[in-house]
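Visitor: Dropping a prediction and its sequence here:
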Amino acid sequence: MRVEPYGEGERSGSDPGGRRPEDEPGTGVVAAFGRQLKLLRVRAGLERGEFGTRTGYSAATIASFEQGRRIPAPRFIDQADEVLGAGGVLRALKEEVARAQYPAFFRDMARLEAEAVELHVYDTHLINGLLQTPEYARAVFAMRRPLLDDDTVDQRVAARVARHSIFSQPFLPTLSFVIEESVLRRPIGGWSVTQGQLEQLLLHGHRRNVEIQVMPNDREEHGGLAGPFTLIETRDARRIAYVEVQRNSRLYTERAAVRELEEQYGILRAQALTPRESLTFIEKLLGER
């Protein structure tokens, strides 16, 4: 079985908590971008306050970008490149900076997800990030232990919301989700957050390229007891499986390994409620409060 590790296997030399060097503030591509940004700003003869005014950010935020403490949005990078006359130097780093907003173990998956023509997801603990509202995502990250600082929570929420661009691509991928009933009943963030999340599921469930299915708690037969996973088909017809647990992740590319999970997913879809039944079920949950 061929396995491509993108988590635990890359953590040699990391601290006991599993944080890789490029995740630390002030290091990696974000720090390199910040140093380049400062050099270009100084060369242009602009103080942080003036530069911030021209780009719509405070001087303190500009300082955070330059010191690698905050990850700039793609819009800021485009503006900064133009205002500073960088000639594309900053824009050239935009893709790498965008990837840095994700936890290290998820960065390769984020790239594959954005390029996928098909995604099939089985979730057992949380609503999948592609379907999460910003409020639900914030509640999830705020509960993370060890605690994340406020800036990191903001970055993670922004990164999660940025993934939603998959729904507005010119070429719409085929997306399907099997979600455990217990996930829908878990009031992450309180009822108002949960209500908004369930309403969001209904909206996504009516998209022509999206199918959402609920796995009821009372099913006596269950094909996915080994845990959550995602199946990916890329534009070049590669089929890949992604499995994640406790900040460790794996991308499976060997056909036999992927086929096993494809078989599980097919059984799960057969055992779950149909997409139409699932939307009715979610509407019923909304009506219980």
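Guide: Happy to help now that I have it. Numbering: from 1, shown residues only.

Visitor: CA atoms for contacts and neighbours, from now on please.
Guide: Noted.

Visitor: buried ones in the helix or strand that contains residue 192?
Guide: Residue 192 is located in helix 191-205, with elements delineated by DSSP states H and E. For helix 191-205, the buried set under the neighbour-count rule, 16 or more other CA atoms under 10 Å, comprises 193-199, 201-202, 204-205.

Visitor: Which single one of those residues is nearest to residue 88?
Guide: Closest approach between the buried residues of helix 191-205 and residue 88, by CA to CA: residue 204, at 36.4 Å.

Visitor: who touches that closest one in this structure?
Guide: Neighbouring residues of residue 204 by CA atoms under 8 Å, 6 or more residues apart in numbering: 131, 210.

Visitor: Need the residues that contact the helix or strand just after the helix holding residue 192.
Guide: With elements assigned by DSSP H and E, the helix or strand that comes after helix 191-205 is strand 210-215. With CA under 8 Å, 6+ apart as the test, strand 210-215 has contacts from 174-181, 201, 204-205, 268-269, 271-275, 277-279, 281.

Visitor: Please repeat the previous calculation with a cut-off of 7 Å.
Guide: For strand 210-215, contacts defined as CA atoms under 7 Å, 6 or more residues apart in numbering pick out 174-181, 204-205, 272-275, 278.

Visitor: Pick out the most distant pair among these.
Guide: The span of the contacts of strand 210-215, defined through CA to CA, is set by 174 and 181 at 22.5 Å.

Visitor: who's more crowded, the two?
Guide: With neighbours defined as other CA atoms under 10 Å, residue 174 and residue 181 compare such that residue 181 has more, 21 against 16.

Visitor: Please list all residues in contact with the residue lying closest to that one once chain neighbours are set aside.
Guide: In space, residue 181 comes closest to residue 216 once its chain neighbours are excluded; the distance is 5.2 Å by CA to CA, 6 or more residues apart in numbering. Residue 216 is in contact with 180-181, 272, counting by CA under 7 Å, 6+ apart.

Visitor: Check it against this one:
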Amino acid sequence: MSVDGEVRQLRTEADEPGWEVDPDDEWGVAVVATVGRQVKLRREAVGMRAGDFGKSVGYGEDLVYKIESGKRIPRPEFLDRADEVLGAGGLLSAMKEDVAKVRYPKKVRALAKMEATAVEIALYECNIIAGLLQTQEHARSVIGATQPPYSPDDVERMVTARVARQSVFERDPAPALSFVLEEGVLRRPIGGRMVWRQQLERLHQVGRLHNVVLQVMPMNCDTHSGLDGRIELLKFADGTAVGRSDGAFNGRPVHDPKHLRILELRYGTIRAQALSPRESLTLIEQLLGET
């Protein structure tokens, strides 16, 4: 194969949509800069030019320079290949975990961190199925429907981040989880009938866990205190808490006990108006029978 033919097959920036570094993400910028610097130091230590190194790992020279300068987030497979080519002894491969976190949007990382330490999580959703409950295919359909559309790579990045948050169900000791979802949302076959059925099966499975209370707000409930949007409450072992509501306090996270009591009152009222957990599971079973 000619040199030109080989170069055309190397991964270039055009092949890497969605791997830019968010300049407002200070931690992410620092991580990517550190990884890029380590790659460059290792490459120079073995006396390999950027172009030759790029060919060895399947990347164009310009993209190698961007990664080394901290302007691009390296893919996990790039770090594995670079570790092997440069004889880094696992140093570069070991950076994949932190680099993977950089790919998650900053606000998602912050939310996941809180969810990972909360002892109680309560969430009412009015327009979608809560992200913690979404299957991968359902999440892909929801995120992919956004306008203007995300690039395919960005969709996968966001789906991965959303599904990763569901590790909260594997925690030991398990947190207390409470969800209230709208019946109308459960009846919408997002992603097609198969994806819809899989999502309902997921809800039925989660709703039977000992630490989960899953309720459905029936469509025949003419009004309730959650009509102006989502409400979420997280409580921590040290007695602190954080809450947020689309319809209160401009949607900002709140910590003040007075504000938290308002959100707790609204959430408690919503739960009282929703179907019981047993009735909710029965409804989900009925919906499964219709798919």
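Guide: Noted; the coordinates are in hand. Owing to the predicted nature of the structure, the values given are computational and were not obtained by experimental measurement.

Visitor: follow-up on the earlier one: out of the contacts of residue 216 of structure 1, the closest to residue 220 of structure 1 would be?
Guide: Lowest distance from residue 220 of structure 1 to the contacts of residue 216 of structure 1 (CA to CA) belongs to residue 272, with 11.3 Å.

Visitor: Any figure for the gap between the aligned partner of that closest one in structure 2 and residue 120 of structure 2?
Guide: If you follow residue 272 of structure 1 across to structure 2 using TM-score structural alignment, you land on residue 274. Here the criterion is CA to CA, to the nearest Å. By it, residue 274 of structure 2 lies 19 Å from residue 120 of structure 2.

Visitor: Those two: which is more packed in?
Guide: Neighbour count, other CA under 10 Å: between residue 274 of structure 2 and residue 120, residue 274 has more, with 22 against 18.

Visitor: Now the more buried one: closest residue in space, sequence neighbours ignored.
Guide: Residue 274 of structure 2 sits nearest to residue 217 (CA to CA, 6+ apart), 4.3 Å away.

Visitor: Under the alignment, what does the one you found map to in structure 1?
Guide: Checking TM-score structural alignment: residue 217 of structure 2 goes with residue 215.

Visitor: again with residue 241 of structure 2
Guide: In structure 1, residue 241 of structure 2 lands on residue 239 (TM-score structural alignment).

Visitor: ok, for that match, nearest residue in space, not its chain neighbours?
Guide: The shortest distance from residue 239 of structure 1 to any non-neighbouring residue, by CA to CA, 6+ apart, is to residue 233 (4.6 Å).

Visitor: Can you tell me the SS state at that neighbour?
Guide: Reduced to three states with DSSP: H, G, I helix; E, B strand; the rest coil, the structure at residue 233 of structure 1 is strand.

Visitor: can you tell me which residues contact it?
Guide: Per CA under 7 Å, 6+ apart, neighbours of residue 233 of structure 1: 116-119, 239-240.

Visitor: Apply 6 Å and report the result again.
Guide: 116-118, 239 (CA atoms under 6 Å, 6 or more residues apart in numbering).

Visitor: And the strands in the stretch 151-291 of structure 2, which stretches?
Guide: Remark: strands assigned in the stretch 151-291 of structure 2 by DSSP state E, counting those that start in this stretch are 176-182, 212-217, 231-236, 241-245.

Visitor: same deal with the stretch 1-150 of structure 1?
Guide: 3-5, 116-123.

Visitor: Any chance of CSV for the ones you listed, columns distance to residue 261 of structure 1?
Guide: Listed next are those as CSV, based on distance: least, CA to CA, whole Å:
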stretch, distance to residue 261 of structure 1
strand 3-5, 14
strand 116-123, 10
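
Visitor: Pick the most deeply packed of these.
Guide: strand 116-123 (a mean of 21; mean count of other CA atoms under 10 Å).

Visitor: re earlier: make JSON lines from the strands of the stretch 151-291 of structure 2 and add distance to residue 55 of structure 2 to it.
Guide: Formatted as JSON lines, these follow (distance: least, CA to CA, whole Å):
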{"stretch": "strand 176-182", "distance to residue 55 of structure 2": "50"}
{"stretch": "strand 212-217", "distance to residue 55 of structure 2": "51"}
{"stretch": "strand 231-236", "distance to residue 55 of structure 2": "49"}
{"stretch": "strand 241-245", "distance to residue 55 of structure 2": "49"}
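
Visitor: Would you mind finding the most buried of those?
Guide: Buried most deeply of the strands of the stretch 151-291 of structure 2, by mean count of other CA under 10 Å, is strand 212-217, with a mean of 24.

Visitor: Mean per-residue distance, that strand versus structure 1.
Guide: Here the mean offset of strand 212-217 of structure 2 against structure 1 after fitting is 0.5 Å, by mean CA distance after the TM-score superposition for structure 1.

Visitor: Now do that strand against strand 176-182, angle only.
Guide: 20 degrees (axes from the mean of the first three to the mean of the last three CA atoms, to 10 degrees).

Visitor: Could you check how far the match of residue 217 of structure 2 is from residue 221 of structure 1?
Guide: Relative to residue 221 of structure 1, residue 215 of structure 1 is positioned 11 Å away (CA to CA).

Visitor: cool, and residue 77 of structure 1?
Guide: Following CA to CA, the distance that separates residue 77 of structure 1 from residue 221 of structure 1 is 51 Å.

Visitor: which one of the two has more residues nearby?
Guide: With other CA under 10 Å as the criterion, residue 77 of structure 1 and residue 221 differ in neighbour count, and residue 77 comes out ahead with 22 against 10.

Visitor: List the residues that contact the more buried one.
Guide: Contacts of residue 77 of structure 1 (CA under 6 Å, 6+ apart): none.

Visitor: If we use 10 Å, what do you get?
Guide: 33, 37, 55, 83, 88-94, 97 (CA atoms under 10 Å, 6 or more residues apart in numbering).

Visitor: Farthest from the middle of structure 1: give me that residue.
Guide: What lies farthest from the middle of structure 1 is residue 45; by CA atoms, centre = their mean that is 37.6 Å.

Visitor: The alignment partner in structure 1 of residue 171 of structure 2: neighbour count?
Guide: Aligning on TM-score structural alignment places residue 171 of structure 2 opposite residue 169 in structure 1. By other CA under 10 Å, 10 other residues sit near residue 169 of structure 1.

Visitor: What residue in structure 2 is paired with residue 159 of structure 1?
Guide: Under the alignment by TM-score structural alignment, residue 159 of structure 1 pairs with residue 161 in structure 2.
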